[in-house]
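Engineer: Please find the sequence and the predicted model below.
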Amino acid sequence: MELNRLRWAARRGMLELDLILSPFVENVYSSLPEREQQLFEKLLECEDPDMFQWFLHKGEPEEADIREIVVIVRSHATNAGG
């Protein structure tokens, strides 16, 4: 996905998600292997309330691929102080 479209897709209806996803797009996404980039794009198709729960460690995605990218995003959010 083109970077500008990805930035737009990462903007959500919840500030908490914006604070996790936008910095990830700006600082991490381009350095990911292609497979993980595709997983991130797939993650952006998920519902906001689900992502919110996953990033707050209050639930886990059922799908293994989504779990994998959630762990990656969480680790970068934690390392960035988020």
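Structural biologist: Great, that's in hand. Residues are numbered from 1 along each chain as shown.

Engineer: from here on, contacts and neighbour counts on C-alpha atoms
Structural biologist: OK.

Engineer: and Ala77, what element?
Structural biologist: helix 64-79 (DSSP states H and E).

Engineer: Check which helices and strands that helix is in contact with.
Structural biologist: Counting contacts by 3 or more C-alpha pairs under 8 Å, 6 or more residues apart in numbering; DSSP states H and E, helix 64-79 is packed against helix 15-27, helix 34-43, helix 48-55.

Engineer: Next one for the comparison:
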Amino acid sequence: MDERLDPTDLGRLRWRCRRGLLENDLFVERFFRDHEATITKRQAQGLMALMDLPDNDLLDLLLGRRELQGELDRPEVHEVLAQMRRPTLPASA
């Protein structure tokens, strides 16, 4: 399950992750910028679970206003959410 996504599946995942709220899109774009080359099938499953949420619920999770509960409380979802919440490190000068 730690197999990396092939380019076709990665493209489908990126397409599926488009959001209606700009704030969510910013988190998603940063996630792909930082992790696109290493996304595994397991992480893709976690990301898809998050993308099934309504925009406002997703934003609450991304901002830490609430935590994962119920069927979302799974290791792969926790992993992706932690990656998406992690602040971007400044580029070295």
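Structural biologist: Nice, I can see it. As the structure is a prediction and not an experimental result, all values here were calculated from the model.

Engineer: got a list of what the residue nearest the centre of structure 2 touches?
Structural biologist: What sits nearest the mean C-alpha location of structure 2, by C-alpha atoms, centre = their mean, is Leu47, with 4.5 Å. Contacts here follow C-alpha atoms under 8 Å, 6 or more residues apart in numbering; on that basis Leu47 of structure 2 touches Val77, Val80, Leu81.

Engineer: what's near enough to touch the aligned partner of Arg85 of structure 2 in structure 1?
Structural biologist: Under the alignment by TM-score structural alignment, Arg85 of structure 2 pairs with Arg74 in structure 1. If you count contacts by C-alpha under 8 Å, 6+ apart, Arg74 of structure 1 has them with Phe55.

Engineer: measure Arg74 of structure 1 to Glu62 of structure 1 for me?
Structural biologist: 17 Å (C-alpha to C-alpha, to the nearest Å).
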